[in-house]
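Novice: How does the following fold in three dimensions:
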Amino acid sequence: MSTVTERVASPPTPPPRRPNWLLALLRNSWRQLTSMRTALVLLFLLAVAAIPGSLLPQRAVNIDKVNDWQAQHPKLFPVFNSVGAFEVFASPWFSAIYVLLFVSLVGCIVPRARDHLRALRSRPPAGPRRLDRLPQHRVLTDPAAADPAAIAAVLRGRRWRVAVRGDTVAAEKGYLKETGNLVFHVTLIAVLLGVALGNWYGWHGNRLLVAGADKTFCNVLQQYDESGLGPRVDASELPSFCLELTDFQATYQPTGQPKSFRATVKVDEQGRPERTAAFSVNDPLRLRHANVYLLGHGYAPVIRYTDRYGRQQTSAAPFLTNDGMLTGQGVATFPDANVDPKTGARNPDQQVGFDGLYLPTAPDSPPYVRSSYPAERNPRLNLVAYRGNLGMDAGIPGSVYRLDQRQIASGKLKQVGAKVMKPGDSWTLDDGSKVEFLGTRPYVTLSVRYDPGELIVLGGAVALLIGLMLSLTSRRRRVWFRVSANPDAASPTDGSSLVEAGGLPRADYAGFADEFDQLVTAVRNGGAESTAATSGDADSVAGDRGAERERTD
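Specialist: Model (predicted):
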């Protein structure tokens, strides 16, 4: 009888699947982006990218300084401007570094936080079979805490996480190191979010405010000397309030160094009754949706001009300070002077302007070019009178603190006299018009700011320091205690026990040997408090080490 063996063909082996190169590229790119090394590199790049914003003038801070830099460096300006060097913090490349750093930090922290939470919930690991191979090792004969439960109680009393497995006690300590590390990085993300929130929804403006009801300032964008709005802030959304400077007090040392500044303002805030508030340099005025900071101060000479037709006009123009002694320089302009009362026609060639230098405390003798003290002890006002076309009708932007030098150079604005005046003095010009120096008003320079992320940044900075201190001061370490019968006992039933201890620091920790000796001493004494091993304890530990070496031999 013959048998027929049928061969069943096995199905063909499918070819190996080729990996998707796009998915592999994305996975590897994500791993590189979320590595701690990449986060550190991006943080360094962010610091380097902020350097041009500190060295070069920024449009959002002071557009006049940008224009001055352009006039001084006409060849370099187009190159720097093309890469956004004058708008660093709003440039695409700075924003790209910022976003990449944020994503990298989130990608680093989330897995580490998950692993840390898992480690907090897990028990300390079981000890190795050979404790004598650990960096720290002791053998105790008949200690006071001779059973695992008693040893565990001693360790818990010293705030160790303990797990008992049979005759072995495992303990671990130092989780605050990783906790502090995570707190540091989480709060760093919070700081970045706070900065971004303040940049998106914050706004700021600078205003020079002269004392007097006629110089009241209201929170309207057009009334700021310099201003900047976040990308998500509209000018119509600014909070409604008005400020009137009613008083300013300043004290100085004999050398002229300032001691204190204090401004008093009348505040009219929408939805609240009118009130009077005082604030100083380190104590800002806090409104509902803005803070007002005091930056500087000076004097605004009050000049009354009576033209040849008898019409009077008064100017209280602030003079910008040139030095620490508050020597001020500015102008007082009267573009509507010498209007014919019969026809109402204004002759643009009969406008009047005064270029002035104000000294709060002038020297006893000329030249009067610099004040010797910031307070008004001997005030003097140097005035140079000009008549002609001030150039204000041409529509060309110019400084309000100096006359148009082009008009003077072209002869359209001519000098008609100069005089040094005291408060109360008057001066009659060649055409019969009169100038009176009535005195001065104080002025203050204010910075009005709203930053919705400042509390987040402040809290994040405090938590960041706390996390950094925890990370630097904590050390992860583990210890094990194993209880066994003493092989050198006279009888196996006499109850003599032997405890073997081992310790392992998870990082460099110079004080771990001393801490381990204290634990061994506490176990030997049954939990009695001891901050350091006494000389007798040290001798006993040395004897235990000798006994261990004898057993090993």
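Novice: only C-alpha atoms for contact and neighbour calcs from this point on.
Specialist: Will do.
Novice: Endpoints of stretch 504-522, how far apart?
Specialist: Stretch 504-522 stretches 18 Å from its first residue to its last (Cα to Cα, to the nearest Å).
Novice: do the same with stretch 386-402
Specialist: Taking Cα to Cα as the criterion, the two ends of stretch 386-402 lie 12 Å apart.
Novice: Tell me which residues of that stretch come out buried.
Specialist: Using 16 or more other Cα atoms under 10 Å as the test for burial, stretch 386-402 gives 386-391, 401-402.
Novice: same question, stretch 22-42
Specialist: Within stretch 22-42, judged by 16+ other Cα under 10 Å, the buried ones are 33-34, 36, 38-39, 42.
Novice: circling back: I'd like to know which of the buried residues of stretch 386-402 are part of strands.
Specialist: 386-388 (DSSP state E).
Novice: quick revisit: now, the buried residues of stretch 22-42 that are in helices?
Specialist: 33, 36, 38-39, 42 (DSSP state H).
Novice: Pull the most distant pair out of the buried residues of stretch 22-42.
Specialist: Checked with Cα to Cα, these reach their widest spread between T34 and L42, with 10.9 Å between them.
Novice: returning to what we had before: using a markdown table, lay out the ones in helices among the buried residues of stretch 22-42 together with distance to P239.
Specialist: Converted to a markdown table, these look like this (distance: Cα to Cα, whole Å):
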| residue | distance to P239 |
| --- | --- |
| L33 | 42 |
| M36 | 43 |
| T38 | 42 |
| A39 | 39 |
| L42 | 37 |
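Novice: quick revisit: of the buried residues of stretch 386-402, closest to I466?
Specialist: Nearest to I466 out of the buried residues of stretch 386-402 is Y401 (Cα to Cα; 49.2 Å).
Novice: Following up with a second sequence; could you model it the same way so I can compare the two?
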Amino acid sequence: MSDTRRPGELTLRELARWTWRQLTSMRTALVLLLLLALAAIPGSVIPQEGVDALKTQQWRDDHPSLTPVYETLGLFNVYGSPWFAAVYLLLLVSLVGCFVPRIAVYSRALRAQPPATPARLDRLPDHASYRTDLAPGEVLDRAQRALRRHRLRVQDESGGGSVSAERGYLREAGNLLFHVSVLVVLIGFAIGSLLGYRAGSIVIVGNGMANTLTQYDEFDPGSLFSADQLDDFFLDIEDFDVSWIQDGPSQGQARGFTSHVAYAEGVDEPQDYDLRVNHPLTIGDTTVFLIGHGYAPVITVRDGNGDIAYSGPTIFLPENQSFQSIGVVKANGARPTQIGLEGWFYPTYAFTDESGPFSVYGDLKNPAISMQVYAGDLGLDSGTPQSVYALDKSNAELVTKEDGSMFRVDLAPGQTQELPDGLGSVTFERVERWNKIEISQTPGKLIALGGVVLALLGLLGSLFIRPRRAWVRVREDEQGTLVEVAVLDRAGGDDVAAVLEELVADLQREEKTS
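Specialist: Prediction:
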């Protein structure tokens, strides 16, 4: 049957084979690895919902025009987006198709015998020769003893014989180990991404939380993770200690902090633990990290009728290392209109004409709040979810003094300030602290760690093990026995001349001491 295809036209099978070869080439794997690195850049620059929902919401509020574009592209959840998953899966397939054949090649090289002795050893860059009165067989025996640390291949030749030796096979094992480790790391990350989760919660010191979805401020599960798989435990933050830098250019910044917690898994008895940065708590399969802390001023808002419309600790988010923090209060129960406050908390309040109010120290030396007041519809009854750290002022008015000048609530702990127009009053009761807790399960972390260790061992083997070949040929002629010796460095850059001299000296030393 004649072939009716045009020149260059491929069948479906040939096209599939060509596509597979292109996908599994080292060039494609490197390009995909570069694309994966580039794709991870937005995840490092743009706040991610699964990492810090608070900063993500702040970014959205500060960039309303870019937010729809970023949401369409999935830039607020880069590592969970379809395009990132596509690049990751293509890279995994490419590496598997690229590495598996190489693993077979390295495996065969690891078991292979040394190559046959070249016909002309004198053409190699590092070679030497000498004559001896010993018989060829005895010289070959001495050569085998001198090269006993090598893998040997003995050949019989006309008028004599040769010994071919090679060492540095573990370099091939290092290459093999490194290629396998890359696959192990990718599999470990894939298991963690699919079967694990990451969640975060801000907990007031003196309070606690149970490991349930309702207790989380943010929750980022893997594709195959179910909320039913959450470990059953509770965690109470009983106390919190902070040490501050007392002098120097970093004066007033936190040196270290420790959260004293009590936890219990299921119905077990509670246990105590000092939770610190880089010293996580492990409960079952769950790891608890302490990643931040801040202040929660206790603020009470009374409406024009004198009724309490809002009261409790309000989480303020630190903006700098002196813990100058921003926060909002939403008194949606105030009558006749809702009341909102937005402003700053200063742990150690100071004021200058040049810079205005600021905090000079992170510790509570002179705490104060300074907040603007808004009255009107804050959108709290619309049913649309709102961030607790942002205030919707689109349908509210800024409260001012009777003369129209700016009005601010400036209070120290224990003070109360009346609001204009009979709106009510604001009381700054005291200051409490909060801890930012990150809770996660990463089932593939040990696999990934093992892959990293294997990669390091393989890389060390590839870099520091020198593959080297040596040959000794013996020929008998009318003038006696001619011994030819040559050494070759397969990796390049090694001084094999010294190795050659040492080998020749060993052979001649064997001869002199016989």
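Novice: what's the TM-score here?
Specialist: The TM-score (TM-score structural alignment, normalised by the length of structure 2) is 0.83; 494 aligned residues with a Cα RMSD of 3.7 Å.
Novice: Check structure 1 for its longest helix and report it.
Specialist: With secondary structure taken from DSSP H, structure 1 has its longest helix at helix 92-121.
Novice: Tell me the first helix or strand C-terminal of that one.
Specialist: Next in sequence after helix 92-121 of structure 1, counting helices and strands by DSSP states H and E, comes strand 136-141.
Novice: what's the matching range in structure 2 for that next one?
Specialist: The counterpart of strand 136-141 of structure 1 in structure 2, using TM-score structural alignment, spans residues 126-131.
Novice: ok, and what's touching the matching stretch?
Specialist: For stretch 126-131 of structure 2, the external contacting residues (Cα atoms under 8 Å, 6 or more residues apart in numbering) are 121-122, 480-488, 496-497, 500, 504.
Novice: What distance do you get for R433 of structure 2 to N278 of structure 2?
Specialist: R433 of structure 2 is 20 Å from N278 of structure 2, by Cα to Cα.
Novice: Compare the two and say which is more crowded by neighbours.
Specialist: Neighbour count, other Cα atoms under 10 Å: between R433 of structure 2 and N278, R433 has more, with 19 against 9.
Novice: Mind telling me what element the more buried one is part of?
Specialist: Assigned by DSSP H and E, R433 of structure 2 falls within strand 425-441.
Novice: V281 of structure 1: neighbour count?
Specialist: Applying other Cα under 10 Å, I find that V281 of structure 1 has 15 neighbouring residues.
Novice: Looking at structure 2, name the residue matched to it.
Specialist: Using TM-score structural alignment, the partner of V281 of structure 1 in structure 2 is V277.
Novice: quick one, what contacts the residue nearest to its match when sequence neighbours are not counted?
Specialist: Spatial nearest neighbour of V277 of structure 2, excluding adjacent residues (Cα to Cα, 6 or more residues apart in numbering): L290 at 5.6 Å. Counting by Cα under 8 Å, 6+ apart, L290 of structure 2 touches 259, 275-278, 280, 435-438.
Novice: Can you go through these and name the buried ones?
Specialist: Buried members of the contacts of L290 of structure 2, scored by 16+ other Cα under 10 Å, are 259, 275-276, 280, 435, 437-438.
Novice: The residue mapped onto A227 of structure 2 from structure 1 - how many residues pack around it?
Specialist: A227 of structure 2 maps onto A235 of structure 1 when the alignment is built from TM-score structural alignment. Residues near A235 of structure 1, counting by other Cα under 10 Å, number 13.
Novice: wait, doesn't A235 of structure 1 sit right on L221?
Specialist: Yes: contact criterion Cα atoms under 8 Å: A235 of structure 1 and L221 qualify, at 6.5 Å.
Novice: what residues are shared contacts of the two?
Specialist: Joint contacts of A235 of structure 1 and L221 (Cα under 8 Å, 6+ apart) do not exist.
Novice: check contacts around L457 of structure 2.
Specialist: 174, 177-178.
Novice: scratch that, G208 of structure 2 is what I was asking about
Specialist: When contacts are counted by Cα under 8 Å, 6+ apart, G208 of structure 2 touches 234-237.
Novice: how about it, secondary structure?
Specialist: For G208 of structure 2, the assignment made with DSSP: H, G, I helix; E, B strand; the rest coil gives strand.
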